[in-house]
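only geometry, no sequence info:
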């Protein structure tokens, strides 16, 4: 009897925790960026400079920050476009799967911009790239999936809102 009850409890808990896995993935994205930035700063601590002169790194000085900012723009665009493809008549499960896909694409693009600029800092020792990595990281951090935001973006109603 206890074994059956424990099994039912797990089913009920997992049914009501639909948002937790994606929040965990978001946290992993954030930790990955922070860890890589910390390691880069630790390794390059003796040779870090802060320079905006184009002659120092050539095209990398302009290209990497630009790619970081473009990846944020593309991430937001793709996210909004994918959310627009969700019909209000879709089932809750279908809406959630489409939301998770859109969210992961957005986070991956935000993380890519941050990691690219951290790599540029690692290669050149110029900490100006960390500034642009920070912008991408801030965009990633602010995109954390919160229950109220997910409800609003998916236009969920009462029975489905309790499943998050």
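Looks like it came in fine. In this text, all values refer to a predicted model and were calculated from it rather than measured experimentally.

Please count neighbours and contacts with C-alpha atoms only from this point.
OK.

What count of nearby residues applies to residue 100?
By the criterion of other C-alpha atoms under 10 Å, residue 100 has 17 neighbours.

Could I get the contacting residues of it?
Residues near residue 100 by C-alpha atoms under 8 Å, 6 or more residues apart in numbering: residue 22.

Helix or strand next in line after the helix or strand harbouring it, which one?
Using DSSP states H and E, residue 100 sits within helix 92-124. Using DSSP H and E, the helix or strand that follows helix 92-124 in sequence is helix 128-142.

and the angle from that following helix to helix 92-124?
Orientation of helix 128-142 against helix 92-124 (axes from the mean of the first three to the mean of the last three C-alpha atoms, to 10 degrees) gives an angle of 170 degrees.

Show me what helix 128-142 is in contact with.
For helix 128-142, the surrounding residues in contact (C-alpha under 8 Å, 6+ apart) are 30, 33, 37, 50-52, 64-65, 68-69, 72, 107, 110-111, 113-118, 120-121.

next, the one to line up against it:
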């Protein structure tokens, strides 16, 4: 399947990635704040009422995050070094979005645990996940390093 690359300038793709990344962070963060402020059942660090199965979920979240990061690296290795810069960036964008989604999903899972258990400990885990998601924000230098761009491609990206 050939993707339409007509409106995909390098700067446009980086800007789009930045906006998408911000949305991946804003969604769960705002939702977690809403849950925190509207729920009257939330308790602070009273882990006596939490079913034992809920403790497994943070480990499942870590596994999902790890799988997403591995998938990202795997997708990067599949990008053809000889393909045009725009095609490389579109492939990078796809892999990056999937990586962010695999990090965002456990954040929402922890928010659901907060709703079900009424415990803020899961919100703290959510915010930790979102902090990690923030640290992988798209930067031009990171894209250049991840894609191992040539000097000419770097010039095109910086133009």
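Yep, that arrived. Please read all numbers here as calculations on a predicted model, not as lab measurements.

hang on, the earlier thing: could you tell me where the helix holding residue 100 of structure 1 falls in structure 2?
Mapped onto structure 2 using TM-score structural alignment, helix 92-124 of structure 1 covers residues 85-117.

Got a PyMOL select line for the buried ones in the contacts of helix 128-142 of structure 1?
In PyMOL, this line selects whichever of the contacts of helix 128-142 of structure 1 come out buried by 16 or more other C-alpha atoms under 10 Å:
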select buried, resi 30+33+37+64+65+68+69+72+107+110+111+113+114+115+116+117+118+120+121
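
In this structure residue 107 of structure 2 contacts residue 28, no?
Yes. With contact defined as C-alpha atoms under 8 Å, residue 107 of structure 2 reaches residue 28; the gap is 6.7 Å.

Would you point out which residue is most central in structure 2?
The centre of structure 2 sits closest to residue 100, judged by C-alpha atoms, centre = their mean, with a distance of 1.9 Å.

quick one: that residue from residue 57 of structure 2, how far?
Residue 100 of structure 2 is 19 Å from residue 57 of structure 2, where distance means C-alpha to C-alpha, to the nearest Å.

Next: residue 70 of structure 2.
From residue 70 of structure 2 across to residue 57 of structure 2, the span is 20 Å (C-alpha to C-alpha).

Likewise for residue 125 of structure 2?
Distance from residue 125 of structure 2 to residue 57 of structure 2, counting by C-alpha to C-alpha: 11 Å.

shared neighbours, the two?
Contact criterion C-alpha under 8 Å, 6+ apart; residues shared by residue 125 of structure 2 and residue 57: residue 110.

Need the counterpart of residue 139 of structure 2 in structure 1.
Under the alignment (TM-score structural alignment), residue 139 of structure 2 pairs with residue 146 of structure 1.

Tally up the residues packed near its match, please.
Neighbours of residue 146 of structure 1 under the rule other C-alpha under 10 Å: 12.

could you measure it against residue 7 of structure 1, distance?
Relative to residue 7 of structure 1, residue 146 of structure 1 is positioned 28 Å away (criterion: C-alpha to C-alpha).

Kindly report the same for residue 129 of structure 1.
As judged by C-alpha to C-alpha, residue 129 of structure 1 and residue 7 of structure 1 stand 50 Å apart.

okay, these two: which has more neighbours?
Ranked by neighbour count (other C-alpha under 10 Å), residue 129 of structure 1 and residue 7 place residue 129 first, with 28 against 10.

any idea how far the more buried one is from residue 113 of structure 1?
For residue 129 of structure 1, the distance to residue 113 of structure 1 (C-alpha to C-alpha) stands at 11 Å.

now do residue 135 of structure 1
From residue 135 of structure 1 over to residue 113 of structure 1 the distance is 9 Å, taken as C-alpha to C-alpha.

Now the residue nearest to residue 98 of structure 2 when sequence neighbours are not counted: which helix or strand?
Once flanking residues are discounted, residue 98 of structure 2 sits nearest to residue 68: 7.0 Å by C-alpha to C-alpha, 6 or more residues apart in numbering. Secondary structure assigned from DSSP H and E places residue 68 of structure 2 in helix 56-78.

Check residue 24 of structure 2 too.
Assigned by DSSP H and E, residue 24 of structure 2 belongs to helix 10-38.

post-alignment, that helix versus structure 1, mean distance?
Once the two are superposed, helix 10-38 of structure 2 sits an average of 1.1 Å from its aligned residues in structure 1 (mean C-alpha distance after the TM-score superposition for structure 1).

Cool, thanks, talk later.
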